[in-house]
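K.L.:
Whatever this is, show me its structure:
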Amino acid sequence: MGFPAEKWHGIEDFPRYRRHRYLGKFYPNYKLLNLSVLMISLDHLLSLITLLASLGSGLMAGLFFVFSCSIMKALAELRSGVGITAMQAINRAILNPVFVLVFWGTPVFCVLVMISTFLHWQGPSSIYLIAGGAFYLVGGLLTTLIIHVPMNNALATVIPSDPGAASHWESYVNRWTSWNHLRTVMTLLAMALFIAALY
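P.N.:
As a prediction, the model looks like this:
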């Protein structure tokens, strides 16, 4: 059933909220159509946010993976003074705009994904999204803030030539790397869950 032509006269001058109400009176399916369009738009938005969360998780997982597989092993083979100096330099250099954007942007997308999922539950894929967000927030963000950042701050105060520097460095490498293995696995799982939800 088409919309009566005479009812269109002057409708373009209506405010948007009055236009929707006016059209709903004469076209019963109009509100349903608008709701369908809104739901499709929300689905597209959720997919985009999920994609960004997946990309961010993948980037961080790759960074953590490189530290676990090569950087920390290489630093552990150096003399303690050299290793400490190198790690201190790495910890300073990594605080750049690109890293900060990815590091803080990814958990924001994860939170948005989780909120959107709770508001628009879609079965098994929603479980993947919630789990992916939780894995990243716990493994990628909280582990970094609670474990690695305090360790890095403590290392920044160590003078490589001090007598106790060698024992501090050995303890630092072992603990830092062990926790880094964990956040590597958890951020990889987060990425995999986000990808699974998209498909």
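K.L.:
hey, let's count contacts and neighbours off CA atoms from now on
P.N.:
OK.
K.L.:
could you pull out the helices for the protein?
P.N.:
16-26, 29-66, 72-76, 80-93, 97-119, 124-135, 143, 149-156, 165-198 (DSSP state H).
K.L.:
What residues sit buried inside the third one?
P.N.:
Going back to what we said before, that points to helix 72-76. Buried residues in helix 72-76, defined by neighbour count with 16 or more other C-alpha atoms under 10 Å: 72, 75-76.
K.L.:
same question, the longest one
P.N.:
Buried residues in helix 29-66, defined by neighbour count with 16+ other C-alpha under 10 Å: 30, 46-47, 49-61, 64-65.
K.L.:
Against which helices or strands is it packed?
P.N.:
Helices and strands touching helix 29-66, by 3 or more C-alpha pairs under 8 Å, 6 or more residues apart in numbering; DSSP states H and E, are helix 16-26, helix 97-119, helix 165-198.
K.L.:
for comparison, sequence B:
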Amino acid sequence: MIEGPYFVLVVLSALACGVSAGVFIAFSAFVMKGLAALPPERGIAAMQAINAAAVNPAFLVVFLGAAALCAVVAVVTFVLWPDQGTVALLLGSALQLVGAFGVTVVANVPRNEALSKLDPDAPDSVGPWRRYASEWLLWNHVRGAASLAASAAFVLALT
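P.N.:
Presented below is the predicted three-dimensional model:
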């Protein structure tokens, strides 16, 4: 049974992954669709502003905090190897670390960096913007699904 500080750690991990999932799903459900509906120069400028604003303590605490919590859960699970929930705990940790954190690092951040170099008013920015919006959204779906599944896995481990 999961109890004491380990219980608190798993609850915090479930919550952090759930909040991350909410952010990612909001972007997938309406933010990116709204930006894609704008004229390209406005969509590019808006997403550049969003990407710049996203690097703030509140987002970083949730995003990096979820990854750190999941890493700790994985290590503690390997050390304690509880009677119940081991697979769910390790699965939840892996989903968040690989499916959300890893995908962000290898797929979304490089696209954000490339977008930051575009001139919103340049006519040749339209093609890269459309490609960015499509590819970024696909990877964001992966992040949202992974975070939601990680949160669910932690909840299942607690039941």
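K.L.:
Would you reformat the helices and strands packed on helix 29-66 of the first structure as CSV and include distance to Gly83 of the first structure and mean neighbour count?
P.N.:
Shown next, in CSV, are those (distance: least, C-alpha to C-alpha, whole Å; neighbours: other C-alpha atoms under 10 Å):
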stretch, distance to Gly83 of the first structure, mean neighbour count
helix 16-26, 64, 13
helix 97-119, 22, 17
helix 165-198, 8, 19
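K.L.:
any chance of the ones you listed in CSV, plus distance to Gly81 of the first structure?
P.N.:
As requested, these are exported to CSV (distance: least, C-alpha to C-alpha, whole Å):
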stretch, distance to Gly81 of the first structure
helix 16-26, 68
helix 97-119, 27
helix 165-198, 7
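K.L.:
quick one: which of those is nearest Ile159 of the first structure?
P.N.:
Nearest to Ile159 of the first structure among those is helix 165-198 (6.8 Å), distances taken as C-alpha to C-alpha.
K.L.:
what's the angle from the closest one to helix 80-93?
P.N.:
40 degrees (axes from the mean of the first three to the mean of the last three C-alpha atoms, to 10 degrees).
K.L.:
corresponding residues in the second structure for helix 165-198 of the first structure?
P.N.:
The alignment of helix 165-198 of the first structure onto the second structure (TM-score structural alignment) covers residues 125-158.
K.L.:
Give the buried residues for stretch 131-138 of the first structure.
P.N.:
By 16+ other C-alpha under 10 Å, the buried positions in stretch 131-138 of the first structure come out as 131-138.
K.L.:
now swap in stretch 43-51 of the second structure and tell me
P.N.:
43-45, 47-48.
K.L.:
superposed on the first structure, where does it end up, distance-wise?
P.N.:
Relative to the matching residues in the first structure, stretch 43-51 of the second structure has an average distance of 0.4 Å after the fit, by mean C-alpha distance after the TM-score superposition for the first structure.
K.L.:
Can you tell me what sits against that stretch?
P.N.:
35-37, 112, 115-116, 118, 120, 129 (C-alpha atoms under 8 Å, 6 or more residues apart in numbering).
K.L.:
ditto for stretch 67-80 of the second structure
P.N.:
6, 9-10, 12-13, 86, 89-90, 92-94, 96-97, 101.
K.L.:
correct me, but Val142 of the second structure touches Phe101?
P.N.:
No: counting by C-alpha atoms under 8 Å, Val142 of the second structure does not reach Phe101; the two are 10.7 Å apart.
K.L.:
Report the contact partners of the most centrally placed residue in the first structure.
P.N.:
Note on the first structure: the residue nearest the mean C-alpha position is Thr106, at 2.4 Å, using C-alpha atoms, centre = their mean. By C-alpha under 8 Å, 6+ apart, Thr106 of the first structure lies in contact with 52-53, 56-57.
K.L.:
Tell me the spacing between the counterpart of it in the second structure and Ala122 of the second structure.
P.N.:
Aligned by TM-score structural alignment, Thr106 of the first structure pairs with Ala66 of the second structure. For Ala66 of the second structure, the distance to Ala122 of the second structure equals 38 Å [C-alpha to C-alpha, to the nearest Å].
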